[in-house]
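Chemist: fold the following for me, if possible:
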Amino acid sequence: MNEAIQSKEVRLISENGQQVLPIVQALNMAIDMGLDLVQINESDPPVCKILDGGKYKFDLQKKEKQNKQNQKTIVTKEIRMSISIDENDFRTKVNSAIAFLTKGYHVKVSVRFRGREITHSKIGEELLANFCQEVSHLVNSSTSAILQGRILSILLKP
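Modeler: Model (predicted):
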């Protein structure tokens, strides 16, 4: 804004069209009008407008704030189990997953294998299949079961 513009020439956009002017002449025009010379775009030469600088900054901040509010962040909740989970504990995990999915969260369901349990990976796959079947009415898409190290996991999306 004003003296912060470092170029010797600017492309000034005004009511009567656009023109390339020396920076000094553009600044004098802005001062005569009682307004500020605001750089809109950093090209060669920079694009500038004569307008109220305070109002322009306020409008930019307002636009940024509005864009920030419109962004939707995806939150992923994780539910961890082992292959030796009991029926009531399994039911509790399913209920918490249902609560997360109804709130719109993505849910990552993980089955952790300890020691030699990794040799029984079929049990873990069956556990995840049962879990998916319990929450299938709330799930639009899910990934296939992925084994990463000692953790078998699946991602459920509402």
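
Chemist: drop to CA atoms for contacts and neighbour counts, all remaining ones
Modeler: Fine.

Chemist: go through the chain and flag its longest helix.
Modeler: With DSSP state H setting the assignment, residue counts place helix 53-70 as the longest helix in the chain.

Chemist: contact partners of the following helix or strand past that helix?
Modeler: Remark: after helix 53-70, the chain's next helix or strand is strand 76-82, criterion DSSP states H and E. Strand 76-82 is touched from outside by 93, 97, 100, 105-113, 124, with contacts defined as Cα atoms under 8 Å, 6 or more residues apart in numbering.

Chemist: sequence B follows; please return its structure for comparison with A:
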Amino acid sequence: KTRKVAHFLDQGHKVKITIMFRGREMAHPELGKRILDQIAEQLAAGAKVEAAPKLDGRNMVMVLAPDKRSRTAKASSSADQHQQQAQEQQPQET
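Modeler: Okay, the predicted model is just below:
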């Protein structure tokens, strides 16, 4: 699921991650927070935490937003690649 989250963030979308607690799981919300913190660490290169993990009834919610700095770096590198490919594909005069 983190791959899907990373894909959405790469496209520039915000992602809301929800963990639903059932039954006795409500007695240990710290486990859900640990999971959300691990996800935030894994995606730290391309995302920033917009809303920290927060308990909302039986759900724990966290919002991630794309990190503009990493996105501009990716965009510039992809633009350079496209220019390089275009130059290679131009017909050469003989």
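
Chemist: tell me how they score on TM after superposing.
Modeler: In this superposition the chains share a TM-score of 0.67, using TM-score structural alignment, normalised by the length of the second structure; 66 aligned residues with a Cα RMSD of 0.9 Å.

Chemist: circling back to that earlier point, let's see which of the contacts of strand 76-82 of the first structure end up in strands.
Modeler: 106-112 (DSSP state E).

Chemist: same list, the residues you listed, but as CSV with neighbour count please.
Modeler: Conversion of these to CSV gives the following (neighbours: other Cα atoms under 10 Å):
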residue, neighbour count
106, 21
107, 23
108, 18
109, 24
110, 22
111, 24
112, 21
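
Chemist: mind putting those residues in a markdown table, distance to residue 146 of the first structure included?
Modeler: Formatted as a markdown table, those follow (distance: Cα to Cα, whole Å):
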| residue | distance to residue 146 of the first structure |
| --- | --- |
| 106 | 16 |
| 107 | 14 |
| 108 | 11 |
| 109 | 11 |
| 110 | 9 |
| 111 | 10 |
| 112 | 12 |
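
Chemist: just the closest of those residues to residue 26 of the first structure, please.
Modeler: Closest approach between those and residue 26 of the first structure, by Cα to Cα: residue 106, at 53.9 Å.

Chemist: mind checking how far the closest one is from residue 92 of the first structure?
Modeler: Counting by Cα to Cα, to the nearest Å, the separation of residue 106 of the first structure from residue 92 of the first structure is 18 Å.

Chemist: with residue 102 of the first structure instead?
Modeler: Taking Cα to Cα as the measure, residue 102 of the first structure falls 15 Å from residue 92 of the first structure.

Chemist: checking the counterpart of residue 37 of the second structure in the first structure next. Helix, strand or coil?
Modeler: If you follow residue 37 of the second structure across to the first structure using TM-score structural alignment, you land on residue 129. Secondary structure for residue 129 of the first structure, judged by DSSP: H, G, I helix; E, B strand; the rest coil, is helix.
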